[in-house]
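S.K.: I would like to see how this sequence folds:
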Amino acid sequence: MGYYRHHLFFCTNQRPDGAERPSCAQCDSPRLRGYVKKRLKDLGLTGAGGIRANTAGCLDRCEEGPVLVVYPEGVWYTYVDEDDLDEIIESHLIGGKPVERLMLPEPV
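M.R.: Sure thing, here's the model as predicted:
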């Protein structure tokens, strides 16, 4: 087992106005990553052997965003709000069952 049971990477990339592609930061991803980080800490799930929520630059799935990926499983999610993120925490991170309705399709 690795240092963390689960490692989450949240794309928080911000492109300038008028860019050809969207960016996850336009969907409030930095604030929502902060929400998850605090929620995990409040639940006592952080630290060695627990769960870590990190900021990432562009994960190159911009049109599907905002996106986050959960390792070691490599499950990619999109989300809209705190309710979606709470569902990922409860179902996937605590319960071990990925949230299919929020999962991104496998790339072709």
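S.K.: C-alpha only now, for contacts and for neighbours.
M.R.: Will do.
S.K.: With adjacent residues omitted, what lies nearest to the residue positioned nearest the centre of the chain?
M.R.: The residue lying closest to the centre of the chain (Cα atoms, centre = their mean) is Leu68, at 2.9 Å. Among residues not flanking Leu68 along the chain, Phe10 sits closest, at 4.4 Å (Cα to Cα, 6 or more residues apart in numbering).
S.K.: The chain: strands as residue ranges?
M.R.: For the chain, the strands defined by DSSP state E cover 6-11, 51-56, 67-71, 75-78.
S.K.: For those, give me a markdown table that also has distance to Glu100.
M.R.: Below are those laid out as a markdown table (distance: least, Cα to Cα, whole Å):
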| stretch | distance to Glu100 |
| --- | --- |
| strand 6-11 | 17 |
| strand 51-56 | 20 |
| strand 67-71 | 13 |
| strand 75-78 | 9 |
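S.K.: Could you also give me the structure for this next sequence, so I can compare it with the first?
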Amino acid sequence: MATPQRQIIVCQSFRTTGGGGQKGVCQKQTEGFLQYIEEEVIDRGLDCLVTGTTCLKQCESGPILVVQPENWWFKGVNSTDIIDAILDGIEGGTPPEEYMIS
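M.R.: Model prediction:
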């Protein structure tokens, strides 16, 4: 089996503050997104591995999605419309700038 051309990493974790309270938002706002992304990747014929990960340490900008090897980091990925825009960017070779972490 060949290795995939890209990996789409979706933050699925929360982290705690020093006092033990929850800080992150990614896990709370992305329910069902991994399945949606996986289905879209298949439907679009993209050669991508979709991976849920632990905290990416960008809680203030979350939910976070990363595309590798391009190293595109996206913030505020909290809807299927934003996911579609990112996948369109993968297909077209140009990321949607309005969601990128700079």
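S.K.: and the counterpart of the residue nearest to the centre of the first structure in the second structure, how far is that from Cys55 of the second structure?
M.R.: When the second structure is aligned by TM-score structural alignment, Leu68 of the first structure is paired with Leu65. According to Cα to Cα, to the nearest Å, Leu65 of the second structure and Cys55 of the second structure sit 11 Å apart.
S.K.: Which neighbours do the two have in common?
M.R.: Cys11 (Cα atoms under 8 Å, 6 or more residues apart in numbering).
S.K.: list the buried ones in stretch 74-85 of the first structure?
M.R.: For stretch 74-85 of the first structure, a neighbour-count test (16 or more other Cα atoms under 10 Å) marks Val75, Trp76, Tyr77, Thr78, Tyr79, Leu85 as buried.
S.K.: what sits against the closest residue to Pro72 of the first structure other than its chain neighbours?
M.R.: In space, and not counting its chain neighbours, Pro72 of the first structure is closest to His6: 6.3 Å by Cα to Cα, 6+ apart. For His6 of the first structure, the contacting residues are Gly50, Ile51, Arg52, Val70, Tyr71, Pro72, Leu93, by Cα under 8 Å, 6+ apart.
S.K.: just curious, which of those is nearest to Leu40 of the first structure?
M.R.: Ile51 (7.4 Å; Cα to Cα).
S.K.: so how many other residues sit close to the aligned partner of Ile94 of the first structure in the second structure?
M.R.: Mapped onto the second structure by TM-score structural alignment, Ile94 of the first structure lines up with Glu91. Neighbour count of Glu91 of the second structure, defined by other Cα atoms under 10 Å: 13.
S.K.: Can you give me the buried ones in stretch 43-61 of the first structure?
M.R.: So, applying 16+ other Cα under 10 Å, buried residues of stretch 43-61 of the first structure: Leu45, Thr46, Gly50, Ile51, Arg52, Ala53, Asn54, Thr55, Cys58, Leu59, Arg61.
S.K.: Show residues contacting it.
M.R.: Residues contacting stretch 43-61 of the first structure (Cα under 8 Å, 6+ apart): 2-13, 23, 30, 33, 36-37, 40, 67.
S.K.: Ok, stretch 97-108 of the first structure next?
M.R.: Residues from elsewhere that reach stretch 97-108 of the first structure (Cα under 8 Å, 6+ apart): Glu64, Val75, Trp76, Tyr77, Thr78, Tyr79, Asp84, Glu87, Ile88, Ser91, His92.
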